[in-house]
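Visitor: missing the sequence, but the structure's below:
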């Protein structure tokens, strides 16, 4: 990209800050709903649809305007709490881009497709606040800002599960809240420790700026592995990773359909994304040191989740345990610490959100018709609901990882990257694919085939409205399976730079960035130094825009 085009993009960004609008627009939607009379249920849904829909449209615009160069783009930077060195610092790269798009599109889908049974006004308020929290996590480049949004998501999801859930919903919501709060407390200690160490070792003011902290050699060299564990435990709980996974089956089982779709589609990715964005980037040495542990836990999660899923009698609980297995694959790819593995993990985050979100949607539709999720009480649905059975088959096969559907792409890259790192982990993980086929096909055969209970009324097939709302998910599942190139092209450059950062750290034995030996790679640290310097320049000129001055790397040597 030429300097003139970069400058033009920077000026456009200075005029219109798209990231703050993307993050904060649902808050204004929540306020609009709050100001509407309680009896205007239709207006509540309309407002939520408009505001989440516009947010989704903006996320799609980001996708179309995104440059495939691996850099952070659409940068938004502004002082927030000056005395504490806290900034509003946000942007997207190839790793976060599709998670932003997924968050932007999944929430209006949930608002349109699913109606709450009661308290409509509060429901639509919490849904929109949850979208803001998730979106904020994926765009944050300031550690304190990241922590704030990481915590914001707890409150809406707590109420969605506890107030609109089924059965023992209060217990499930409280368990979810306490587990996550425990991990977050440890992460807060690590964030503060990291900022203080940075200020002490660099003789600078206190800052939570991700780029400044990550590219400071003294901090990187002296950072304790215990600080990494503070982040890692918080992310492991949020994933959730075995053995801190026990809150997830309860939360999924008792949550309303909307809560399960959002939880599986977006919220579980906060932990896996956190590992990649903050764990690997801030702590390459610690990530390398603890990689065998997390690879082992990932493999255990894959096998354990699959085996326990085969034992489930509740269809929704079966899908919940399948999530534990799929997220184990994502952890496996992340800690393979190579391009194929991390790229596969990033792709699989998106694909899991689509496939498992759709599965929970379909389970919710079945529950509405049959008033039970017990597999033993469901049989022969295909006879009276062939379209429902067909859509379930497609989504199920994508979750298994059938070639030609989206689930195959991520799993293949993860297994390829893991085999490069250690073949035995890959071999054991591959059994998870076989087990996934076992428990999903078994459930499908029991629910949709076999004799129909003569005492039950025939199951109503998908309505035209349900078909229309499920169509985008089905199209995405097929399109990303057949033609994943556009997604891979946008993700790979950012992943490649991250892997280079990890590799040179491990090879050099410190966090000081040596001159890259591979000609076709640009050092991730150099890139981020240039990004930060360009925005420091912009701030002095009153501009906070796109990284327009990346070509000027003259100060990158100051950190080496």
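Guide: That came through, no problem. Just so you know, these numbers come straight off a predicted model, no measurement behind them.

Visitor: from here on, just use CA atoms for contacts and neighbour counts.
Guide: OK.

Visitor: so what touches stretch 462-476?
Guide: Stretch 462-476 has contacts (Cα atoms under 8 Å, 6 or more residues apart in numbering) with 109, 112-113, 354-355, 358, 385, 387-388, 391, 394-395, 406.

Visitor: if you could redo that for stretch 231-239, that was the one I meant.
Guide: Contacts for stretch 231-239 (Cα under 8 Å, 6+ apart): 179-180, 182-187, 190, 242, 244-245, 267-272, 274-275, 279, 327.

Visitor: try stretch 290-305
Guide: Applying Cα under 8 Å, 6+ apart, the external contacts of stretch 290-305 come out as 241-243, 321-332, 335-336, 425, 428-429, 431-432, 435.

Visitor: of the residues you listed, just the buried ones, ChimeraX syntax please.
Guide: Selection of buried members from the contacts of stretch 290-305 for ChimeraX, criterion 16 or more other Cα atoms under 10 Å:
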select :241,242,321,322,323,324,325,326,327,328,329,330,331,332,335,336,425,429,432,435
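
Visitor: comparison target, given below:
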């Protein structure tokens, strides 16, 4: 087996972007085919890696427990009295990251398919899409904090331009808001990253290091000695470790996003072109959840334990608030955006429970929401491409006009609201079970949080079923009359080929969740043990 499979997976899009740069601008069709071939190669490679991935025993701070590892010295600099600078090209995957890598490859293929009719600056669009693809894969693979930060920041620029140039009428405002929110979190993340660097050393060389596994090493927690430079200090009356945890949590919570840091999301979704909405919902939100698990909880387990009640409360507020606001929306795309706030609240609630079932449910929910939200935004884009309108009240009786499209959206709605037999049901039920059991297992969350979280499932059924009834059933009434009737053609073969695998995956994971749970279980157990022991 090639030891550099993960490196190949990450940098295939960069090679594609370089080829696109060379191809003359007149060959507009070439760019989308290069992107499609790249996306399919990534999907096949990540699928093969997923099948080869073998869950290992407990422990998250040992390199031998990660797979497809590439560990190469990258930057070495003697800094005199400050010691020696060590930055490595260090990548690898475990049960927390492997499912998200496959999800990212799948969502990118969907986004490329949704980009098929892009007409404006096609070359620039697909080059930016490939750079974004590379950055996403790098974020889910990096095990060196400096490398993680490079990939994390690299996601920001392509998204800013993709929204700001190819978006809707208020695209500049939405792009700037997204940029400022993300940059706010990233700047403070950089400060914590530097503080961590000067607080931990490589036991083999004695040099300071950005190696996240050394930062996670349980031996460093013994008797409060973890990161001795920070352990006994206070800033603003708060322990430095708790403050570091809070700052990093806010940086990733912006990406999730949680209430009240969510306001960039509806604007970005509404103004972003359909493929970018698919990436935002399907991948970017998962970067936030992954960052909380991989960095916040793994490096600051003591602070995570101390903050669990508050995180659970924020999760419950996000679930209920997101669902209530979604219920009030008239714009179909904005409704789905707020539903994402609600559904990602389940992720935070499950993580905060610090139980095996709750954490596994949170990770499963991220995977499930990834392809279901991508499917929903793709379906909204199909409608908008035909009549350039998304107002729920402007449509009625679409089942008569677009029967195949109606089947797709009905299945996607039922899957998203957590109907038994679909993947979202498994994720949400595991989260509720974990939150309910947390009181008796570790005493961290009261049971009323689980009950309040369950209300979000009921509310999601209300807004999804009401939208389905309002838009698709009854006598045909369209704001655009006969012009819209002619334009509202049913799902094309290309659109059908994109939709069927995603909806089938939701059904397969709902019926046989072990396909994902078997891969993530060992890593989840190790993380929960690290925090609660």
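Guide: Noted; the coordinates are in hand. This structure is a prediction, so every number in the text was calculated from the model and none was measured.

Visitor: please state their TM-score.
Guide: TM-score for the superposed pair, counting by TM-score structural alignment, normalised by the length of structure 2: 0.90. Supporting figures: 491 aligned residues with a Cα RMSD of 1.6 Å.

Visitor: still on that earlier bit, pull the most distant pair out of the contacts of stretch 462-476 of structure 1.
Guide: 385 and 406 (24.8 Å; Cα to Cα).

Visitor: so what's the aligned partner of residue 278 of structure 1 in structure 2 up against?
Guide: Under the alignment (TM-score structural alignment), residue 278 of structure 1 pairs with residue 295 in structure 2. Residues in contact with residue 295 of structure 2, defined by Cα under 8 Å, 6+ apart, are residue 212.

Visitor: and if you look at residue 403 of structure 2?
Guide: Residues near residue 403 of structure 2 by Cα under 8 Å, 6+ apart: residue 490.

Visitor: aligned counterpart of it in structure 1, please.
Guide: Residue 403 of structure 2 maps onto residue 386 in structure 1, by TM-score structural alignment.

Visitor: same thing with residue 37 of structure 2?
Guide: Using TM-score structural alignment as the criterion, residue 37 of structure 2 maps onto residue 50 of structure 1.

Visitor: likewise for residue 137 of structure 2?
Guide: Under TM-score structural alignment, residue 137 of structure 2 pairs with residue 135 in structure 1.

Visitor: quick one: the strands in structure 2?
Guide: 67-78, 84-93, 234-235, 238-239 (DSSP state E).

Visitor: read off where the third one ends up in structure 1.
Guide: Per TM-score structural alignment, strand 234-235 of structure 2 has no counterpart in structure 1.

Visitor: how far does that strand sit from the chain's center?
Guide: In terms of Cα atoms, centre = their mean, to the nearest Å, the centre of strand 234-235 of structure 2 is set 32 Å apart from its chain centre.

Visitor: now do the longest one
Guide: Its chain's C-alpha centre lies 26 Å from the corresponding centre of strand 67-78 of structure 2 when counted by Cα atoms, centre = their mean.

Visitor: start to end distance for stretch 197-206 of structure 2?
Guide: 12 Å (Cα to Cα, to the nearest Å).

Visitor: in it, which residues are buried?
Guide: Across stretch 197-206 of structure 2, burial judged by 16+ other Cα under 10 Å covers 197-201.

Visitor: count of residues packed around the aligned residue in structure 1 for residue 469 of structure 2?
Guide: Using TM-score structural alignment as the criterion, residue 469 of structure 2 maps onto residue 445 of structure 1. Per other Cα atoms under 10 Å, the neighbour tally for residue 445 of structure 1 reads 14.

Visitor: just residue 109 of structure 2 next, same as before
Guide: Neighbour count for residue 109 of structure 2, taken as other Cα under 10 Å: 22.

Visitor: mean shift between the longest helix seen in structure 1 and structure 2?
Guide: Determined from DSSP state H, the single longest helix within structure 1 is helix 169-202. Comparing helix 169-202 of structure 1 with its match in structure 2 after superposition yields a mean distance of 1.6 Å (mean Cα distance after the TM-score superposition for structure 1).
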